[in-house]
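**Q** Quick check, what structure comes out for this input:
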Amino acid sequence: MKFLVISDIHGSAAYMKKALEAYALHKPDHILLLGDILYHGPRNPLPPDYNPQQVVAMLNPLADKITAVRGNCDAEVDQMLLNFDILRDCATIFFGGRRITATHGHLFPLDPPPHSFPGDIYLYGHIHIPVIRQENGITLLNPGSITLPKQNSPHTYGLLDENGFTIMTENHEVYQSLAF
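**A** You can find the predicted model right below:
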């Protein structure tokens, strides 16, 4: 099984199109959205091609393939437009003999890494910076932001399968990877 992992779209139709290119190229079985799907938030600049309604139109046809978690910029009004659940704080995924906790990252501190969450992989977004790190027996994975990267990181998304996690640039080139 293969997952396309996308975080922090923030309503950008242009970068949602890039994510759909990745979907067509990599042919994942499932899509994980790690929050901040439609709204850009008061602390972020207006993203390129900001068009939440167009992002909705691109995501809803894929609703049966999407698992999403709530980001700090997501709200009940967003849920009214989307045909898949975005209001859960965490999702637990079992595959490849691993238990993965997926969350946006704003509710649970990462410094030090969480010790109380169930699982051996902690998948999160929120910080807009790609991360692959192992600490205290926990693998921390962040695909970065497809739309608004920070700290000079590129626009990125992730691919997760039984063999590992790969962070890809918007141009579909490998940025970082970790084999399991």
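**Q** Only C-alpha atoms from now on, for both contacts and neighbour counts.
**A** OK.
**Q** Doesn't residue 24 belong to a helix?
**A** Yes. Following the definition DSSP: H, G, I helix; E, B strand; the rest coil, residue 24 is counted among the residues of a helix.
**Q** What's the separation between it and residue 4?
**A** If you measure residue 24 against residue 4 using CA to CA, to the nearest Å, the figure is 10 Å.
**Q** next up, for comparison:
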Amino acid sequence: MKIVIISDTHLPKRAKGLPARLMAELADTDLIIHAGDWQTIEVFHELQTYAKVEGVFGNVDDDTIKEHFPAKRILELGEFKIGIVHGHGKGKTTDKRAIQAFAEDEVDCIIFGHSHIPVKKAENGILLFNPGSPTDKRRQKLFSFGIFQIGDTMEAEHIFFN
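**A** So this is what the prediction gives:
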């Protein structure tokens, strides 16, 4: 199963549309996960033309997005439990807020966004993954998103592009 992981699209504020590099990967994906800050529901509508879309809302999302998506969710994909949260809030780092959101849950991976900083690291046996942003790189050198391959194992990688 191929899963495209995105966050912080901020469309149409930060870009006019989804970048070609991302759309190329969407063409053959089985699932899309968005970790919040969609900005408008039109992003969801466009993404669902490629594959099923799961996600959460972020701190800049409007009520329409909040009606469609929760603040936090857990997906069971094969043998793996994937937690998804945007990661916004007060105090602590974005990583720590994401971990705290699932403190009472058993998950294999936590996908989060908010900081626009790509992260892939293990902490206490849990994979922490922030895809960065495909449309608003802020102080990062490159735009980014993620791809997970899930089968008997779970493999995660970032895709970086200009």
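**Q** So between residue 24 and residue 4 of structure 1, which is more surrounded?
**A** Neighbours around residue 24 of structure 1 and residue 4, counted as other CA atoms under 10 Å, are more numerous at residue 4. The numbers are 24 against 10.
**Q** What are the contacting residues of the strand or helix carrying that one?
**A** Residue 4 of structure 1 belongs to strand 2-6 when elements are defined using DSSP states H and E. For strand 2-6 of structure 1, the surrounding residues in contact (CA atoms under 8 Å, 6 or more residues apart in numbering) are 19, 22-23, 28-34, 143, 145-146, 157-162.
**Q** mind redoing it with 7 Å?
**A** Among residues not part of strand 2-6 of structure 1, those counted as contacts by CA atoms under 7 Å, 6 or more residues apart in numbering are 23, 28-34, 143, 146, 157-161.
**Q** Just among those residues, which is most surrounded?
**A** Tallying neighbours with other CA under 10 Å puts residue 143 at the head of these, with 33 neighbours.
**Q** What's it aligned with over in structure 2?
**A** Using TM-score structural alignment as the criterion, residue 143 of structure 1 maps onto residue 131 of structure 2.
**Q** before we move on, what about residue 90 of structure 1?
**A** Across the two structures, residue 90 of structure 1 finds its equivalent in residue 72 of structure 2, going by TM-score structural alignment.
**Q** Next, the contact list for that match, please.
**A** For residue 72 of structure 2, the contacting residues are 56, 84, 85, taking CA under 7 Å, 6+ apart as the criterion.
**Q** Mind putting those into TSV with distance to residue 67 of structure 2, secondary structure and neighbour count?
**A** Supplementary listing: these in TSV, determined by distance: CA to CA, whole Å; DSSP: H, G, I helix; E, B strand; the rest coil; neighbours: other CA atoms under 10 Å:
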residue	distance to residue 67 of structure 2	secondary structure	neighbour count
56	10	coil	24
84	17	strand	30
85	16	strand	27
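**Q** Which one of those residues is nearest to residue 97 of structure 2?
**A** Using CA to CA, the shortest approach to residue 97 of structure 2 within these belongs to residue 85, at 9.2 Å.
**Q** what about the closest one, distance to residue 23 of structure 2?
**A** Plainly put, residue 85 of structure 2 is 23 Å away from residue 23 of structure 2 if you go by CA to CA.
**Q** now residue 55 of structure 2
**A** Counting by CA to CA, the gap between residue 55 of structure 2 and residue 23 of structure 2 amounts to 18 Å.
**Q** ditto for residue 147 of structure 2
**A** The span separating residue 147 of structure 2 from residue 23 of structure 2 equals 13 Å under the rule CA to CA.
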